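**Q** sequence unknown, structure follows:
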């Protein structure tokens, strides 16, 4: 399997001429080196670290586990007079990440549309701040004649301190190889709930990695696992909680809340300054329970697929 190389160069790939017939000082830069890229975009992303946990986490992974990425990522940002307007990145075959804590202008969106078109970049979907993603989706639809669908509306939460709460019976344990079959079953069910389809090979690879990295946790009651939670990607100062799942037979008993609270406390105790997570806005229950244990909203995110 061919892997991409970490080249120690950066390249300006595009400068867009606008319809007014003049050169605008706006440029999309792309980088071949994650280290060089990080040095340019990290301070921008850290202005809202929890909201930008996805691109920050991916950059961290690139520095430590390049072999995870089978195809060369696109690592870019939109520059205006030396200032970053938005970070954009993609790790094929996944969707584009549009990371910015500022509202992009119509001109910014236009530049991005031209960048994708002129460089023949596939655009299967996009995730990022809701307003910016919505406006890009409309512009892309108009420019290339494709439709899009909103896959999920999300809220990003950040926790700095776990609040006192009513703990459910049970305790948190690290999942081991003995739990591999259960982990595969629950990760598959979690994907179905999130409307994300994984092949059997992908599922096996994910579970094997989580068990090897010892990030997967189970909430256990009387020796029986009843809920699941995972520590996902890290940012420079924080970490992400993900894959929160409880099978139907054990729902509405507070197990997921207790599992997330216990893992969050464990991670803060290890020295992380904060934990963050995504929630599905269509599920008001999960949005409420996380706030009870100390998670606070930091922004809205949206996932769109182009069809």
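**A** On my side now, so go ahead. What you see is a predicted model; the values in this text were computed from it and never measured.
**Q** for the rest of this, base every contact and every neighbour count on C-alpha atoms.
**A** Fine.
**Q** helices of the chain, start to end?
**A** For the chain, the helices defined by DSSP state H occupy 34-45, 53-64, 106-118, 130-144, 180-193, 200-213, 255-269, 284-292.
**Q** among these, show me which one is buried the most.
**A** Most buried of the helices of the chain, by mean neighbour count (mean count of other CA atoms under 10 Å): helix 255-269, with a mean of 22.
**Q** so what's residue 174 up against?
**A** 214, 215, 216, 217, 218 (CA atoms under 8 Å, 6 or more residues apart in numbering).
**Q** hold the first one in mind and look at this next one:
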């Protein structure tokens, strides 16, 4: 990949005068981003779970796995190279931004993006950081931030399997399940009202490649629910998505398959098993708390309108 900045992007040398003061640096080079931001992202794997998993997917499946446009990466570092913030952007999706220590860092990033002539359609981050960036973006561009998707991050404590467990059992999805996975992927995103980050077939292929979807089947072998999982990165695994077709809900399948995936992640050595829920969905929040998940932090996606 070409490591040079795109036209209009500040290069690392453009910030040399900021010795001692953190400054945002943009790059189109995934390898540079990974080498410089990895230690920072690994320092708080739960809070950086989205950036870790997306970076991993880009490195394993290619730069355009999320869309045709080239991704953009950002690092906030001081003159000694100490990193205090990071983001990645896979257009046309919203950039994902790490939690930032203060509103000034968010304002600085808004300025860098605006000065470079870049116009993200929104932002996704820990709620305080997302709010600070959205306010700064509004001041600079007159765009109006609108809450797009409020989420809550959960971390598994002591796994508490649901009792009684529904009849049937779990198995890891294979290539023979590709059509089903792609269809359920689409149905899941339609149900939550969110555009999928990846093409359904590409998503199915990527997950099948590393055993990243588990199906719950009835005793006669009919699949009735699925739970996906990211690959383990920095000791964390995130469960996503969990889906049961509407006509099969309320029978315990989601809890059962989530339990199986959680156990498998722990058995494979994961230090943290995570998942996001829709803050406004009491059913899913209650389910995961019964299974032993505890809230970590709220995250928010804002869309920008004019």
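**A** In hand now; what should we look at? Only a predicted model underlies this, so the values are computations on that prediction, with no experimental measurement involved.
**Q** thinking again about what came up before, just put the helices of the first structure in CSV and tack on distance to residue 6 of the first structure.
**A** Formatted as CSV, the helices of the first structure follow (distance: least, CA to CA, whole Å):
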stretch, distance to residue 6 of the first structure
helix 34-45, 7
helix 53-64, 9
helix 106-118, 23
helix 130-144, 29
helix 180-193, 31
helix 200-213, 22
helix 255-269, 31
helix 284-292, 39
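**Q** if I line the two up, what does residue 124 of the second structure land on in the first structure?
**A** Correspondence of residue 124 of the second structure to the first structure, assessed by TM-score structural alignment: residue 127.
**Q** give me the number of residues near its match?
**A** Residues lying near residue 127 of the first structure (other CA atoms under 10 Å) number 24.
**Q** how many neighbours does the residue nearest to it when sequence neighbours are not counted have?
**A** Leaving aside its chain neighbours, residue 127 of the first structure sits nearest to residue 303 (4.5 Å; criterion: CA to CA, 6 or more residues apart in numbering). Applying other CA under 10 Å, we find 21 residues neighbouring residue 303 of the first structure.
**Q** what's the answer for residue 196 of the first structure, then?
**A** A count of neighbours around residue 196 of the first structure, defined by other CA under 10 Å, yields 11.
**Q** give me the aligned partner of the residue nearest to residue 127 of the first structure over in the second structure.
**A** In the second structure, residue 303 of the first structure lands on residue 301 (TM-score structural alignment).
**Q** for its match, which residues are in contact?
**A** By CA under 8 Å, 6+ apart, the residues touching residue 301 of the second structure are 94, 122, 123, 124, 125, 130, 147, 148, 149, 150.
**Q** change it to 6 Å
**A** By CA atoms under 6 Å, 6 or more residues apart in numbering, the residues touching residue 301 of the second structure are 123, 124, 148, 149.
**Q** how close does it get to residue 149 of the second structure?
**A** Distance of residue 301 of the second structure to residue 149 of the second structure, given as CA to CA, to the nearest Å: 5 Å.
**Q** can you check residue 64 of the second structure too?
**A** The gap separating residue 64 of the second structure from residue 149 of the second structure is 24 Å, by CA to CA.
**Q** who's more crowded, these two?
**A** Under the criterion of other CA under 10 Å, the comparison of residue 64 of the second structure against residue 149 puts residue 149 first, with 17 against 14.
**Q** ok, that one - contacts?
**A** Residue 149 of the second structure touches 300, 301, counting by CA under 6 Å, 6+ apart.
**Q** picking that back up, going through the contacts of residue 174 of the first structure, which ones are buried?
**A** 215, 216, 217, 218 (16 or more other CA atoms under 10 Å).
**Q** so which of the residues you listed belong to strands?
**A** 216, 217, 218 (DSSP state E).
**Q** I'd like those as TSV, with distance to residue 189 of the first structure appended.
**A** As requested, those are arranged in TSV below (distance: CA to CA, whole Å):
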residue	distance to residue 189 of the first structure
216	15
217	16
218	15
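**Q** so which of the residues you listed is the closest to residue 230 of the first structure?
**A** residue 216 (4.4 Å; CA to CA).
**Q** map the closest one across to the second structure for me.
**A** Aligning on TM-score structural alignment places residue 216 of the first structure opposite residue 213 in the second structure.
**Q** so what's the closest residue to that match other than its chain neighbours up against?
**A** The shortest distance from residue 213 of the second structure to any non-neighbouring residue, by CA to CA, 6+ apart, is to residue 228 (4.1 Å). Neighbouring residues of residue 228 of the second structure by CA under 6 Å, 6+ apart: 212, 213, 239, 240, 241.
**Q** repeat that for residue 241 of the second structure.
**A** 227, 228.
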